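Participant: Provided below are the primary sequence and the corresponding predicted coordinates.
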Amino acid sequence: MSLTYDLYVDQDGAEVLQESATEEQPLTFLYGAGQMLPRFEENLSALSTGDTYDFRLTAEDAYGIYDEEAVANLPLEMFNESGVPEIGTVIPLQDNNGNRFQGQVVSVTEDSVIVDLNHPMAGQELHFKGNILNVRPATPEELSHGHAHGADGHHAH
């Protein structure tokens, strides 16, 4: 599925454009492969090429409620090689089970870096508007790889 979208979030009572995908650079994804938010896909399931859409996802259906507890204190020694990150930087992290995730640096103290592990859009209702550019069956190669290869089913090199 290939589509354009504008994603709006509420900031101080006004809808602000957060990100977009254009006809020149559309979002192309393999439907049902788990790459997209499940509720996002549900809202697109009955649409065909040429259709437009306009829907909202609650925070619960998008990136979850903001969790005040999802903040980590990382020892400053962790950053001896890479250097202490600046506040606002998003850094890649990994837990003891090898799961990868990202955290945003919220403050730096004498001995630790404090990182917010919430998704940047946690706690926000998302408003999507856009057009369906192309709906086509996935190729066997795409199905085996678990992702789409562009509008015509081939890798762009």
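Facilitator: Yep, it's here. Residues are numbered from 1 along each chain as shown.
Participant: CA atoms for contacts and neighbours, from now on please.
Facilitator: Noted.
Participant: E23: neighbour count?
Facilitator: A total of 13 residues lie near E23 under the criterion other CA atoms under 10 Å.
Participant: tell me the contacts of L3?
Facilitator: 21, 23, 26-28, 130-134 (CA atoms under 8 Å, 6 or more residues apart in numbering).
Participant: kindly report the same for V84.
Facilitator: Counted by CA under 8 Å, 6+ apart, V84 has contacts 76, 113.
Participant: dropping in the other structure now:
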Amino acid sequence: MSIKDGDTIKIDYTGKLDDGSVFDSSEKHGEPLEFTVGEGQVISGFEEAVRGMDEGDEKEFRIEPSEAYGEYNENLSQQVPKDAIQANMDIQEGMMILVRTPDGREMPAKVTRMGDEEITLDMNHPLAGKALNFNIKIVEA
């Protein structure tokens, strides 16, 4: 019976960027990915790809940024005063930190530049603006 919304499935997968580098895989996590189709637990392009497949099926597909983590948004990269960041943190360029938004939420940000008085934080998802290429196998449907 073909996979449809509401089905809970398990898949083995490998995700690669266009340059061939692996950004994620079920092997890395030591077990298949389990999710319920149609509940928004994975990116929309991924859900669309598994609909209609059957247990044991394998497939390769590409998800454009608009169906994955969105396009890169320059407005999500901002300079902030160094003293706005907790003083007890040893902040280094390239590291991920949690920042508190004005409404009290916390979100991850990558430190992209360290200046004398300011640091630049990028709050885009690390995969924003990137096409994602997957090879999947339905392990259980």
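Facilitator: Sure, I can see it. On a predicted model such as this, the values are computed, not experimentally measured, just so you know.
Participant: tm score of chain vs chain?
Facilitator: Once the chains are overlaid, their TM-score stands at 0.82 when taken by TM-score structural alignment, normalised by the length of structure 2; 132 aligned residues with a CA RMSD of 1.9 Å.
Participant: circling back to that earlier point, make JSON lines out of the contacts of L3 of structure 1 and add distance to G98 of structure 1 and secondary structure.
Facilitator: Output for the contacts of L3 of structure 1, formatted as JSON lines (distance: CA to CA, whole Å; DSSP: H, G, I helix; E, B strand; the rest coil):
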{"residue": "A21", "distance to G98 of structure 1": "31", "secondary structure": "strand"}
{"residue": "E23", "distance to G98 of structure 1": "37", "secondary structure": "coil"}
{"residue": "P26", "distance to G98 of structure 1": "32", "secondary structure": "coil"}
{"residue": "L27", "distance to G98 of structure 1": "28", "secondary structure": "strand"}
{"residue": "T28", "distance to G98 of structure 1": "28", "secondary structure": "strand"}
{"residue": "G130", "distance to G98 of structure 1": "36", "secondary structure": "strand"}
{"residue": "N131", "distance to G98 of structure 1": "37", "secondary structure": "strand"}
{"residue": "I132", "distance to G98 of structure 1": "36", "secondary structure": "strand"}
{"residue": "L133", "distance to G98 of structure 1": "37", "secondary structure": "strand"}
{"residue": "N134", "distance to G98 of structure 1": "36", "secondary structure": "strand"}
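Participant: what's the PyMOL line that selects buried ones from the residues you listed?
Facilitator: PyMOL command restricting those to the buried ones, with burial defined by 16 or more other CA atoms under 10 Å:
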select buried, resi 21+26+27+28+130+131+132+133+134
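Participant: distance of the counterpart of L98 of structure 2 in structure 1 from L117 of structure 1?
Facilitator: For L98 of structure 2, the aligned position in structure 1 is occupied by P92, per TM-score structural alignment. Spatial separation of P92 of structure 1 from L117 of structure 1 under the definition CA to CA, to the nearest Å is 10 Å.
Participant: quick one: the strands in structure 2?
Facilitator: Secondary structure of structure 2, counting by DSSP state E: strands at 8-16, 22-25, 33-36, 58-63, 77-81, 96-100, 106-114, 118-122, 132-140.
Participant: looking at those, which is nearest to I43 of structure 2?
Facilitator: Comparing the strands of structure 2 by their distance to I43 of structure 2 (CA to CA), the top pick is strand 58-63, with 9.3 Å.
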